[in-house]
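A.B. asks: here's my sequence, what's the structure:
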Amino acid sequence: MDTINGNKLSKSNMTVLSNSYWILMFSCLFILAGQLLFVKSDVIQEFLPRGVSAYGDGLENGQLLHIPLGDVNQSLLFTYFANVTKGCSWTNVTLFLRHDGLPIVNVFNASYPNFTWVYQPIDYEENFLGDGLQQRLTIHPRQPSSVIFGVVFFLEDAARIQQQGLTKSCTTLFWGRVETLPLNVSSISVDRVDETAAKLVRKNYVQPLSAKWVLDHNKGDDNISANTESILDLKSSDIPTFLSWTILSPTDIGGTLQVDIKFNQDERNSSVFGYLAFGTQENPNRTQFSANSSEVIPKATIIVPYPLAGVWYLSLFANCTEWNESDCQRNISVKVQISLSPCKEGACGPHGRCIQYFSAGLIYSACVCSSGFAGWSCSDGSNALSTAILLTSVLLLTLSNLFFIPAIFLAFRRGFYSQCLLYFVTMFFSSFYHACDQPEFNFCLMPYTVLQFGDFYSALTSVWLTAFIVANPSVSEEISSAMCIGGAVGIAMAVHYNPTSLASFTIPIVCGLGLIAICWTRQSCQMHKCYPGKSYCLKAVLPCLLFSIVGLVCFAFLETEDNYFYVHSIWHISIALAIVFVIPPEGKKFDITKPPSIDHEPLSL
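C.D. replies: Below you'll find the predicted structure:
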């Protein structure tokens, strides 16, 4: 049985704006207006107050910034600050900037997959507190860069799961302004013009962040076979073969560039090596690769996350190791595949999901990892959970719902058939919902949203109908049915509107407790004695309250990302046992349509 769990169900749920949030927003705008009045400069970009999220494994939670440079050839001044909601602790905020590409963020130093080349991951890194104090950074644009991208996030100190509405909502806001400096400072220039390389033609796909580059049929080259498979006939010599292609901004920089070189035929005693460079063929920050026909996998692969916008170059050298020199006069045929895809070939392995985001005017991809895996493609298993722990978590979260069986049996035995059916439905949906919600050993009997709604709705309706039979209101059967159906309809609307809100959780409980208090007070006044009896209070009400309090404390205040599976299982068990104790006995019921007489005994076990 699940109720509210905002962070566990969807990390992307938006926080409800509070009064303190608006006060913080207007204070940032007031500071902005004051600076615009007294500071005169060429402002090229303004970042109005915007929310900053906690760091995940990359850019999936970051706030992206877009700084267009245009024809700017002088240094820039970046003025910025961050502030938090009143009454909240200062956060540690980090700002990354990168020319012509998205910053490659790896705060926890997670490992990258094999053959990954991280080229110029960041150009500027700034760490500061969200205390409202202004920070300044001088940026020296690199020519011919046309844009600078940035990302802002803060580091969380705790991994406790905060239930929506039960804890104070803290928001971190970021504001910034980029303006030109009056002093003209020469920028770093990179020559990116080279006419000796064979230009590749871009082939687009329907999906975003998907493209490939093949040989240009219109350009003749004796060393290159002009076909769509990019087959190159290389001669064994010291003269390289150059290829070039262009990464566009902003359509390409949010994906992953992959270069594959493999032998096109069954080559023997041959090898190919070369370099991948950005901007110019002789860039000293280039990476080297090699492939040998005698290897088990005779190919070379280079993976470039978030490639910079501009011209990329591939240089290829062929080498023949035959003893007979005449055999080395032949060409070595290789196949070159250059492609762009989301994440790593559109996936994140078995331990993650590739998600595409839209922010700052561009689409970019990022992996959302599970089971303790981390890294660019969720390949870093240094902190991964073992199979035993993953299997234990599934079993605890699903089998803990079997504690509803005593409540189902008791409700049936005592004639509360509607409640019996509802407890069974709660056990069913909660078990299969948690079985579907697991990252590894999961099983989805129905669509996830259906299981989630069924779990939330049946759980809250169980609370309402259980409170109804405990209250035992002295009303007609028609009014009793109307109250039950009205409560069920209201709960359905609340769960559909926002299943993780505090209101959806507390309103059925408060209404149920209020109904019990009113009915028991009325019964006590009519009978001139305490209702229900002392025996029922000690043997039923008191254990029910104890189990309910234990479950609520575990659910609201003790759950973390690490202990979720067994602490949340305690919540299941506690609520199921609380219902068992509080179900009224069948033999002591009286006619609810008539006021109780003085001869009626208080409800007892």
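A.B. asks: CA only for contacts and neighbour counts going forward, please
C.D. replies: OK.
A.B. asks: residue 427 is in contact with residue 402, isn't it?
C.D. replies: Yes - with contact defined as Cα atoms under 8 Å, residue 427 counts as touching residue 402 (6.8 Å).
A.B. asks: please say which of these two ends up with more neighbours.
C.D. replies: Taking neighbours as other Cα atoms under 10 Å, residue 427 and residue 402 compare with residue 427 leading, 26 against 16.
A.B. asks: so that one sits in a helix?
C.D. replies: Yes - according to DSSP: H, G, I helix; E, B strand; the rest coil, residue 427 belongs to a helix.
A.B. asks: name the nearest residue to it, sequence neighbours excluded.
C.D. replies: Beyond its immediate neighbours in the sequence, the residue positioned closest to residue 427 (Cα to Cα, 6 or more residues apart in numbering) is residue 401, lying 5.4 Å away.
A.B. asks: just say helix, strand or coil for the one you found.
C.D. replies: Residue 401, by the three-state scheme (three-state DSSP), is helix.
A.B. asks: hmm, who's touching stretch 384-402?
C.D. replies: Defining contact as Cα atoms under 8 Å, 6 or more residues apart in numbering, one finds that stretch 384-402 is touched by 1, 371-373, 427, 430-432, 434-435, 438, 440-442, 565-566, 568-570, 572-573, 576.
A.B. asks: for the comparison step, fold the sequence that follows:
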Amino acid sequence: MVVCSASVLDRRPADGLLSDWQDLEGVSKCGWIYVTYSNDIYSKTPQRLSKYSWFGNVRLLHFRVPEDAVIVRWMLTVSRGSGINCGNQNISVHFRAGAPPVINPLQTVFPNSTLVSLAHNITLIVPSGQNTNVTLFNVTHPKSGDWFLAAHLPKDEGKIEQQGLPSCSYVFQAQMFLRRAADLPILQYNIPLSQTLTTSPALFKVLDLSYPLSKHLMNLDVFIRNCSGLLGNDCKLSVTLGSDSLMPGSEVKQNCSGLNACSASLLTPPWKTWLLITLEATQPNYTIAFYISANVTVGCKPPSVPPDFNTATFIRAVIAPQINSSGALTNASSSAGDQSGTNSSEPVCMRSPSVFRDEQDVMSVRFIVSGGNLNVTSDFPTVLTLELLPGDSGGTFAIQLQLNTSSVGGGFSRVKACLTPSSPVLHLNRSQTCTTGWQGWACTDGVSALSYSRQMAAAILLTFSNFFFIPPIIVALYRGYHIEAAIYFFTMFFSTFYHACDQPGVTVMCIMDYDTLQFCDFLGSVVSVWVTIVCMARLQEPVKYVSSTFKKHLYLWNVSGL
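C.D. replies: Sure, this is the predicted structure:
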């Protein structure tokens, strides 16, 4: 057992400004322990905000919070441009750790079977009499890793603004200030550590909960024992486990006042990261000595692979199906997991089949379940581990699940698939905009959607309006203007099918490439206006002859160019 007592002195200035934070020092019976605090500043380029109509209108900012950060402070600055009659303006800023924030300013409906946790957000107000708003947003003990900020103006009402006049534009800038603590004491499992707490909080970090232990369900327990202070054996302490990600359940707090010993538990700690433990005295100017220890309990893991590993079975079930037609094996590997027929006395609470990683080339990789089929039961879940290497970044990660109903046994025929928060496929696709009144992240909110009959009526009215070219065509043929009549027919034909192909909903009909239809429609419209003006103008014969010859060649070139 390692016994080490330390007292921490905080020489923070009274004003609490970040730029004036000083170093902290701790004195230990095991020697000098220096806990050094440093400051870092990160700034992003100012960006002009847009009114919100879909997720593409937000201004997304990315910050990286290091593992030794104990306080992060964002300074959010909004500046207004020179506008006319600019009233009070609200700006929404959303925060999320680990992934871009999921927001819903329009209060639309999400797709079915989608579990949504909206990001934390704040509202900045720029009053009518001011041009700038500066807001500070603090997060104590922030979660390390990627942090994303999304800022936008309120809903776009679709109002038309006159060009040339000064508009009420808004520019947003975010700056991040960090306070980092170096040389934090490491709390190892089942090794008690003796500490003495004074006026400043005591910080610890638990040994890295990394793979492969952390991929299974487990609990982290922190124990406080043998408290002693001026008022007896009362643990006047407050214990905080975990880091703040601005999401419910990211931190666990326990008040140990009135107890000689207490404990705090954190279910399913984060993977592959250090876990911060903070102890604070619940009474000011109070010194207390205590012992602190941590323990981790693995509550669920798949059965062990048997010692007599059957190589022939593995080759037949995993390797053989991946042999190509030439008889050569592809560049592949397999993560061994749950094997059928294992003899283990451990209780089984999950299945983890072997996953075959097939590196098809330098730019692509695929994962295949051993044997091709996956048996899912209602007794306990089946977990697939798709291990991504550092080089597996960018591109698209697609997962295809198919239910084989021919082998369904029992009274159920539905399978629920859940993805971990760190999986990149959780980012919903917002690369396209919704049409015909559909809204939402996946364009599944049909409250304001146009019905099929209304879409058909709009398409018919728009396309049939081109039939008004028929009277000019008849008049041109009657008076001998055959080239003009051909140009009018050309314009009517391509304009009709261009508008039939340019519909946003399901009433779409394209007889050829969209760009070709669009080009012919625009060309026919311009030429129709030009030949009509030439015919109506009172020009001399030489000028009219040159114009007529030019339009004949232009028409022939246009027809041959198609």
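A.B. asks: just the helices in structure 2 please.
C.D. replies: Using DSSP state H, the helices assigned to structure 2 run over residues 311-314, 452-464, 470-478, 482-501, 514-536, 541-561.
A.B. asks: any idea how far stretch 177-189 of structure 1 is from the chain center?
C.D. replies: Using Cα atoms, centre = their mean, to the nearest Å, the mean C-alpha position of stretch 177-189 of structure 1 is found 37 Å from that of the whole chain.
A.B. asks: and the residue nearest to residue 427 of structure 1? What does it align with in structure 2?
C.D. replies: With TM-score structural alignment as the criterion, the equivalent of residue 401 of structure 1 in structure 2 is residue 466.
A.B. asks: aligned partner of residue 470 of structure 1 in structure 2?
C.D. replies: In structure 2, the residue equivalent to residue 470 of structure 1 is residue 536, according to TM-score structural alignment.
A.B. asks: err, residue 300 of structure 1, not the other one
C.D. replies: For residue 300 of structure 1, the aligned position in structure 2 is residue 416, judged by TM-score structural alignment.
A.B. asks: state the distance from its match to residue 377 of structure 2.
C.D. replies: 11 Å (Cα to Cα, to the nearest Å).
A.B. asks: so which of the two has more stuff around it?
C.D. replies: Neighbour totals were compared for residue 416 of structure 2 and residue 377, and residue 377 leads with 15 against 7 (other Cα under 10 Å).
A.B. asks: how far away is that one from residue 31 of structure 2?
C.D. replies: Taken as Cα to Cα, the span from residue 377 of structure 2 to residue 31 of structure 2 is 56 Å.
A.B. asks: swap in residue 387 of structure 2?
C.D. replies: 43 Å.
A.B. asks: swap in residue 513 of structure 2?
C.D. replies: Residue 513 of structure 2 is 78 Å from residue 31 of structure 2, where distance means Cα to Cα.
A.B. asks: also residue 65 of structure 2?
C.D. replies: Using Cα to Cα, one gets 31 Å for the distance from residue 65 of structure 2 to residue 31 of structure 2.
A.B. asks: and what of residue 334 of structure 2?
C.D. replies: To residue 31 of structure 2, residue 334 of structure 2 is 48 Å away according to Cα to Cα.
A.B. asks: what does residue 82 of structure 2 give?
C.D. replies: Applying Cα to Cα to residue 82 of structure 2 and residue 31 of structure 2 gives a distance of 61 Å.
A.B. asks: also residue 146 of structure 2?
C.D. replies: Note on residue 146 of structure 2: its distance to residue 31 of structure 2, by Cα to Cα, is 36 Å.
A.B. asks: and for residue 398 of structure 2?
C.D. replies: Residue 398 of structure 2 is 54 Å from residue 31 of structure 2, by Cα to Cα.
A.B. asks: more neighbours, residue 146 and residue 31 of structure 2?
C.D. replies: Counting neighbours by other Cα under 10 Å for residue 146 of structure 2 and for residue 31 shows that residue 146 has the greater number, 15 against 11.
A.B. asks: thought residue 100 was touching that one, still the case?
C.D. replies: No - under the criterion of Cα under 8 Å, residue 146 of structure 2 lies out of contact with residue 100, with a separation of 9.1 Å.
A.B. asks: burial count for the match of residue 401 of structure 1?
C.D. replies: Around residue 466 of structure 2 sit 18 other residues, with neighbours defined as other Cα under 10 Å.
A.B. asks: cool, the one 3 residues further on as well?
C.D. replies: For residue 469 of structure 2, the tally of surrounding residues (other Cα under 10 Å) stands at 16.
A.B. asks: next one: the one 5 residues further on
C.D. replies: In terms of burial, residue 474 of structure 2 registers 15 neighbours under the definition other Cα under 10 Å.
A.B. asks: what of residue 393 of structure 2?
C.D. replies: For residue 393 of structure 2, the number of neighbouring residues by other Cα under 10 Å comes to 11.
A.B. asks: again with residue 527 of structure 1
C.D. replies: The number of residues near residue 527 of structure 1, taken as other Cα under 10 Å, comes to 18.
A.B. asks: and residue 51 of structure 2, by the same measure?
C.D. replies: One way to gauge burial is a neighbour count; for residue 51 of structure 2, by other Cα under 10 Å, it gives 16.
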